[in-house]
Structures are given as C-alpha cells and as structure tokens.
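Colleague: Sequence plus the predicted model coming up.
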Amino acid sequence: SNLATQIQTVQNNQNVAISKIINLATQVQTVQNNQNVAISKISNLATQVQTVQNNQNVAISNISNLATQVQTVQNNQNVAISKISNLATQVQTVQNNQNVAISNISNLATHIKTV
C-alpha cells in the first residue's frame, strides 16, 4: 500500500511537472511569436525610414536643380539688362548725333541766309 501511494505520488508529481513544462513551452512560443511580430514591425519601420530618406534625396536634388535654374534665369536677366543698357546708350548717342546734325543744319541755314 505504501508503494502504491508512493507510485501515485510520483505520477502526480510527473503530471504537475508535465503541466508546468507545457505551460512553459506555451510561454516560450508566445515570446517567439511576439519577437516575430516585433521583427516584422522593425523591418516595416526600416523600410519606411528608407523611403523617407529616398524622398528627401529626391527633394534635395529637385531643390538643387531649381536653384540652378533660378541662377540661370538671373544670369540671363543680367545679360538682358546689360544689353538694354547698351542699347539705351546707343539710342542716346544717336539722339546726340541727331541734335548735333540739327544744330549744324540750322547753323548752315543761318549762314546761307546771311550769305
């Protein structure tokens, strides 16, 4: 009877141990599942970060290109302003020459009248 009791006690202890092992295995599986979810989220976040960096690089390139275009426009404007200034100088020279010619013609007409 004592042996049967001892055997029953051992079996009970084994059943408790098996139950604890099963519970522990379940907890380990849960941890692994949570780790897999975390790894997936980290991977997705890394992909999003890379996308943001790529978009930033594109934006920087676009801004750089736009700045180059603005500089080109400013250079062209400066050239145009210089050409307009030169043209205005030429117009002024023509007007001065016309005024001199008119004065010379007037003086000549006066001289012819007196002669």
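Modeller: Thanks, I have it. Numbers count the residues shown, from 1 in each chain.

Colleague: going forward, measure contacts and count neighbours with C-alpha atoms only.
Modeller: Fine.

Colleague: okay, which residue is most central for the protein?
Modeller: Closest to where the C-alpha atoms of the chain average out (Cα atoms, centre = their mean) is Ala59, at 2.4 Å.

Colleague: secondary structure element for that one?
Modeller: Using DSSP states H and E, Ala59 sits in helix 2-114.

Colleague: Who are the packing partners of that helix?
Modeller: Taking 3 or more Cα pairs under 8 Å, 6 or more residues apart in numbering; DSSP states H and E as contact, there are no helices or strands that helix 2-114 lies on.

Colleague: ok now it, how far from the chain's centre?
Modeller: Counting by Cα atoms, centre = their mean, to the nearest Å, helix 2-114 is centred 0 Å from the centre of its parent chain.

Colleague: Pull the contacting residues for Thr9.
Modeller: Taking Cα atoms under 8 Å, 6 or more residues apart in numbering, we find Thr9 in contact with no residue.

Colleague: In addition, the following structure is provided for comparison:
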Amino acid sequence: MSNIEEIHKQTLLEGRSALLRTNASLEQTQKSALEAEEIGTSVIQELDSQRETLLRARDRLVNTDYELSRSRQLLRMAQNTVLANKILLILIIIMEVFILCSIIYLKYLRK
C-alpha cells in the first residue's frame, strides 16, 4: 500500500506543481493583459488628442480658405476701381489736352 500512497502522493505533488505553474502563467497573462489595456488606453487618448488637433487644423483651414476667397474678391474690386480711375484720369488728360489745344488755336492761330 505504501507504493500506492507514494504514487498518489507523487500524483498530488505533480498536480499541485501543475496548478502552481498554471496559476503563475495566469498571473503573468493577467499582468500582460493589464499592460496591453494601459497601452491601448494611452494610444486611444493620444489618438483622441490628435483627432482634436486635426479637427482644429481643418477648421482653421476652412476659415483661411474663406478669408482667402474674401481677400481675392476685395483685391478684384480694388483692381477694378484702380482700372476705372486710370480710365477716368486718361479721359481727363485727353480733355485737358483738347481744351489746351482749343485755347491755343483760338488765341494764336485764329487771328
């Protein structure tokens, strides 16, 4: 009987050893899972921060595009105004030259 008890005892020791190894393996797996969860959480937080940064950048870009369109429109209006002023100035100069020529003709050449 002692042989059976010894085998039984040996089997129990092996089972206990297997349980301890399994327990250690489960603890290591749980530790790895917690580390992976922490890494995942920090990655999600970083991605959320980057998302907010990208959204702000997109909003600034849309705003800048609107402002550029408005600036182009204002520049076009200013360019048209400058062109109209140049044409008006040329017409005034032509009229002055015509008046001057008329005065010279009437005063000196008509006599």
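Modeller: Structure's in. What do you need? Remember, predicted model here, so these are calculated numbers, not experimental data.

Colleague: TM-score for these two?
Modeller: Here the TM-score for the pair of chains, by TM-score structural alignment, normalised by the length of structure 2, is 0.77; 109 aligned residues with a Cα RMSD of 2.2 Å.

Colleague: which residue in structure 2 lines up with the residue nearest to the centre of structure 1?
Modeller: Correspondence of Ala59 of structure 1 to structure 2, assessed by TM-score structural alignment: Leu61.

Colleague: And Ile42 of structure 1, by the same measure?
Modeller: Ile42 of structure 1 maps onto Ile44 in structure 2, by TM-score structural alignment.

Colleague: Counting neighbours, what do you get for its match?
Modeller: 12 (other Cα atoms under 10 Å).

Colleague: How about Lys9 of structure 2?
Modeller: By the measure other Cα under 10 Å, the count of residues near Lys9 of structure 2 is 13.

Colleague: residues in contact with it?
Modeller: Counting by Cα under 8 Å, 6+ apart, Lys9 of structure 2 has no contacts.

Colleague: Please report the distance of Ser17 of structure 2 from Leu26 of structure 2.
Modeller: Distance of Ser17 of structure 2 to Leu26 of structure 2, given as Cα to Cα, to the nearest Å: 14 Å.

Colleague: whoops, I mixed them up, Asp59 of structure 2
Modeller: Distance of Asp59 of structure 2 to Leu26 of structure 2, given as Cα to Cα: 48 Å.

Colleague: per the alignment, Leu100 of structure 2 corresponds to what in structure 1?
Modeller: Under the alignment by TM-score structural alignment, Leu100 of structure 2 pairs with Gln98 in structure 1.

Colleague: Provide the count of other residues in contact range of its match.
Modeller: Neighbourhood size, Gln98 of structure 1 [other Cα under 10 Å]: 12.

Colleague: Repeat that for the one 4 residues further on.
Modeller: Neighbourhood size, Ile102 of structure 1 [other Cα under 10 Å]: 12.
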